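Enquirer: sequence and computational prediction follow.
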Amino acid sequence: AVHYAGIPCRIDEIHELAREHGLRVIEDAAHAFGSRSRDRLLGTFGDLVCFSFGPVKIITSLEGGAIVTPNADDVQRIRELRLLGVDTDRALRTNTRMWDYDVASQGWRYHMGSMQASIGLAQLALVDTFIENRQSYCRLYSERFADIPEIVTPATDFSDLALFIYFIRVPDPETRSELVAHMAARGIHTGVHFQGAHEFSFYRDRPRGDLAVTELVAGQQVTLPLHSFMSEETLERVVDSVVSFFE
């Protein structure tokens, strides 16, 4: 269940489908730290929830992320997997020597370092400011682009959203390419987030269903500059460049 860009997915329908088939829901909230749905934070709906704290996310620990779950067995299993399969709780449970540990399964070295965690924790005190700023910038973008019929904006009400990226959709592929070139000529970096994963060579020859919507949206999107401390000058420069292209 992916909350793309920080916008809630149809989580209730996904849960209903999971119940019908006896499945658990993994909630991908990598983009959605701080976003809400029905006054409830995204990242509180899944059996397991994944967050990302990469350099361009709402809050960052430079790299790394977190998994959240209410299930104690899942917690123990994740702790083992992230540290080479080592059962680090064994010594504490049995009150034996700390070097008397067990490797219960194959694992990886995925635990976060203390310095990264410290950076992330320090940013928690500022997260409300980060989100409020982003909401303000996204609101400005959508308001200024509202009268451009050639593009589609993600939303107009951002009061419950903490967007990781701000994207517009340009239905005509040729126009999209021209817009990207227009922005680049003015020194403004845009992006496409993301290509359909099934189009990459690693997955291309694997069985897949009908992904027409994925292909449609991937062919239309353009992401515009967005971070938590944008100047008014930068915002106006981006807006003016987009508006001037469609005039």
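Expert: Everything's here; your move.
Enquirer: from here on, just use CA atoms for contacts and neighbour counts.
Expert: OK.
Enquirer: show me what contacts the residue sitting nearest the centre point of the chain?
Expert: The chain has H31 as the residue nearest its centroid, 1.7 Å off, counting by C-alpha atoms, centre = their mean. Going by C-alpha atoms under 8 Å, 6 or more residues apart in numbering, H31 touches H3, Y4, A5, G6, F51, S52, K57, I58, L163, F164.
Enquirer: can you put the residues you listed in JSON lines and add distance to G113?
Expert: Formatted as JSON lines, those follow (distance: C-alpha to C-alpha, whole Å):
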{"residue": "H3", "distance to G113": "27"}
{"residue": "Y4", "distance to G113": "27"}
{"residue": "A5", "distance to G113": "27"}
{"residue": "G6", "distance to G113": "26"}
{"residue": "F51", "distance to G113": "16"}
{"residue": "S52", "distance to G113": "15"}
{"residue": "K57", "distance to G113": "18"}
{"residue": "I58", "distance to G113": "19"}
{"residue": "L163", "distance to G113": "27"}
{"residue": "F164", "distance to G113": "24"}
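Enquirer: against that first model, consider the following:
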Amino acid sequence: MVERFEKEFEERFGGGCAPLAVGSGTDALHLAYLLAGIQAGDEVIAPVFTCTATNIPFLYMGATIRFADVEKGTLNIDVDHVKRLITPRTKAIVCVHYGGLPCNMDELHALAHEHGLIIIEDAAHALGATYKGKKIGEISHFTMYSFQAIKHVTTADGGMLLIKDRDLLEKAKRLRWFGIDRSAKQKGIWENDITEIGYKYQMNDMAAAMGIAGLEEFNDTLALRRRLLARYFDNLKDLDGVKCVGEGYTDREHAAWMMTIIAERRIELQAHLRANGIESGQVHYRNDRYSIFGGRQQGAFPNMDKLEDSYLVLPLHTKMNETHVDRICDVMKKGW
């Protein structure tokens, strides 16, 4: 079932990249970092604003994280800041497609080409997104997807890594399973030696079966979420004190995993929504707030500093319809 899920996922999203199903999106990222050759002391540029899963694997590896600021309009990685962070020790750039809106991949790849860097995409939010007609998953050296419980496709928990260099696939499979050549072992021709450190990162058949079922209904899921997101954008376009994150881009298609706004008096708005039975929250936080990453870097991220007290995630999920979006927006229009 795992092999079937990998094959079906590759056919739909891979664009010629090799698929590797694993136990979580974090597993996939760690394997991508290992396959990219990142070692202790190497520098990696990564978003300061993301789920901690993007950056924690670097702590396993002893790599040095150079956090990059966010773009004001998208909360994606700020390419101009990335440019200033590149040093001779930089090995890779990691980008996150926040909420499902693709990053500026042309500029990131231009930087990678100029400096000989590897691009790793954290596409946990972005299943089904496209950038200038290309699927997210067929553009960069490595692309990770998450199948955690509330993603577009879920395997309860799980992930997929798409690998541009197919010659790396066999090594990836060994790293996924304790460093063992599992195919050779099952054929009885394994030499019973382990020569590289591996992990228990495999996906099981029950999870893969859920993934296969999720792919069958994926088109409907994506279409619904995009309709809901568009409804939010339309309803809130003229509301004072609110700006929709990721609105108005025509060169990329949003995967509509999250609906995020920048709001004046966010705390008061959140309380107003809750008083009307509407849950909202921030979901992700700037990573430099956490002691494990060295703590807050004062003044290093002016865009994040400006936005961290004003971004808010509104409900967007498959149990909703357009009427629910209208009600949420009507509550907001009453003021807070």
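Expert: Okay, I see it. Quick caveat: nothing in here was measured; it's all calculated off a predicted structure.
Enquirer: ok so, going back, map the residue nearest to the centre of structure 1 onto structure 2.
Expert: Mapped onto structure 2 by TM-score structural alignment, H31 of structure 1 lines up with H125.
Enquirer: quick one: that match is in a helix?
Expert: No: applying DSSP: H, G, I helix; E, B strand; the rest coil, one finds H125 of structure 2 to be coil, outside a helix.
Enquirer: ok, for it, nearest residue in space, not its chain neighbours?
Expert: Distances taken as C-alpha to C-alpha, 6 or more residues apart in numbering place G100 nearest to H125 of structure 2, at 4.7 Å, with adjacent residues excluded.
Enquirer: okay, strands next: where are they in the stretch 101-250 of structure 2?
Expert: Remark: strands assigned in the stretch 101-250 of structure 2 by DSSP state E, counting those that start in this stretch are 118-122, 130-131, 134-135, 142-146, 159-163, 242-244.
Enquirer: let me see the contact set for the residue nearest to H125 of structure 2.
Expert: G100 of structure 2 neighbours (C-alpha under 8 Å, 6+ apart): A123, H125, A126, L127, A129, H254, A255, A256, W257, M258.
Enquirer: distance of E80 of structure 1 relative to S159 of structure 1?
Expert: E80 of structure 1 sits at a distance of 39 Å from S159 of structure 1 (criterion: C-alpha to C-alpha, to the nearest Å).
Enquirer: out of these two, which sits in the more crowded spot?
Expert: Taking neighbours as other C-alpha atoms under 10 Å, E80 of structure 1 and S159 compare with E80 leading, 25 against 13.
Enquirer: shouldn't the more buried one be in contact with G107?
Expert: Yes: applying C-alpha atoms under 8 Å, one finds E80 of structure 1 in contact with G107, separated by 6.7 Å.
Enquirer: F245 of structure 1: neighbour count?
Expert: Look at F245 of structure 1: counted by other C-alpha under 10 Å, it has 12 neighbours.
Enquirer: does it count as helix, strand or coil?
Expert: Quick answer, by three-state DSSP: F245 of structure 1 is helix.
Enquirer: what's the answer for G99 of structure 2, then?
Expert: Under three-state DSSP, G99 of structure 2 falls in the helix class.
Enquirer: on that earlier part again, aligned partner of the residue nearest to H125 of structure 2 in structure 1?
Expert: With TM-score structural alignment as the matching criterion, the partner of G100 of structure 2 in structure 1 is G6.
Enquirer: with L59 of structure 2 instead?
Expert: Using TM-score structural alignment, L59 of structure 2 pairs with nothing in structure 1.
Enquirer: now the helix or strand where L59 of structure 2 lies: buried residues?
Expert: For L59 of structure 2, the host element (DSSP states H and E) is helix 56-61. Neighbour counts over helix 56-61 of structure 2 (16 or more other C-alpha atoms under 10 Å) mark I56, P57, F58, M61 as buried.
Enquirer: for stretch 146-156 of structure 2, same thing?
Expert: Residues S146, F147, Q148, K151, H152, V153, T154, T155, A156 are the ones in stretch 146-156 of structure 2 that count as buried (16+ other C-alpha under 10 Å).
Enquirer: which of those residues sits closest to V79 of structure 2?
Expert: Nearest to V79 of structure 2 out of the buried residues of stretch 146-156 of structure 2 is S146 (C-alpha to C-alpha; 24.0 Å).
Enquirer: which position in structure 1 pairs with the closest one?
Expert: That one, S146 of structure 2, aligns with S52 by TM-score structural alignment.
Enquirer: could you do F5 of structure 2 as well?
Expert: Under the alignment (TM-score structural alignment), F5 of structure 2 maps onto nothing in structure 1.
Enquirer: F5 of structure 2 touches M210, doesn't it?
Expert: No: judged on C-alpha under 8 Å, F5 of structure 2 makes no contact with M210 at a distance of 9.2 Å.
Enquirer: and the two? Which one has more around it.
Expert: F5 (23 against 17).
Enquirer: ok, that one - contacts?
Expert: A21, A208, A209, G211, I212.
Enquirer: distance of it from R265 of structure 2?
Expert: Counting by C-alpha to C-alpha, the gap from F5 of structure 2 to R265 of structure 2 is 45 Å.
Enquirer: one more: L239 of structure 2?
Expert: Distance of L239 of structure 2 to R265 of structure 2, computed by C-alpha to C-alpha: 14 Å.
Enquirer: in structure 2, which strand has the most residues?
Expert: Determined from DSSP state E, the single longest strand within structure 2 is strand 90-96.
Enquirer: just put the strands of the stretch 101-250 of structure 2 in TSV and tack on distance to D181 of structure 2.
Expert: Shown next, in TSV, are the strands of the stretch 101-250 of structure 2 (distance: least, C-alpha to C-alpha, whole Å):
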stretch	distance to D181 of structure 2
strand 118-122	25
strand 130-131	35
strand 134-135	31
strand 142-146	22
strand 159-163	18
strand 242-244	48
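Enquirer: so what's Y232 of structure 2 closest to, chain neighbours aside?
Expert: Once flanking residues are discounted, Y232 of structure 2 sits nearest to V325: 6.4 Å by C-alpha to C-alpha, 6+ apart.
Enquirer: can you find the partner of the one you found in structure 1?
Expert: Aligned by TM-score structural alignment, V325 of structure 2 pairs with L235 of structure 1.
Enquirer: what number of residues lie near that match?
Expert: Counted by other C-alpha under 10 Å, the residues lying close to L235 of structure 1 total 17.
Enquirer: just checking, it touches Y137?
Expert: Yes: assessed by C-alpha under 8 Å, L235 of structure 1 is found in contact with Y137 at 7.5 Å.
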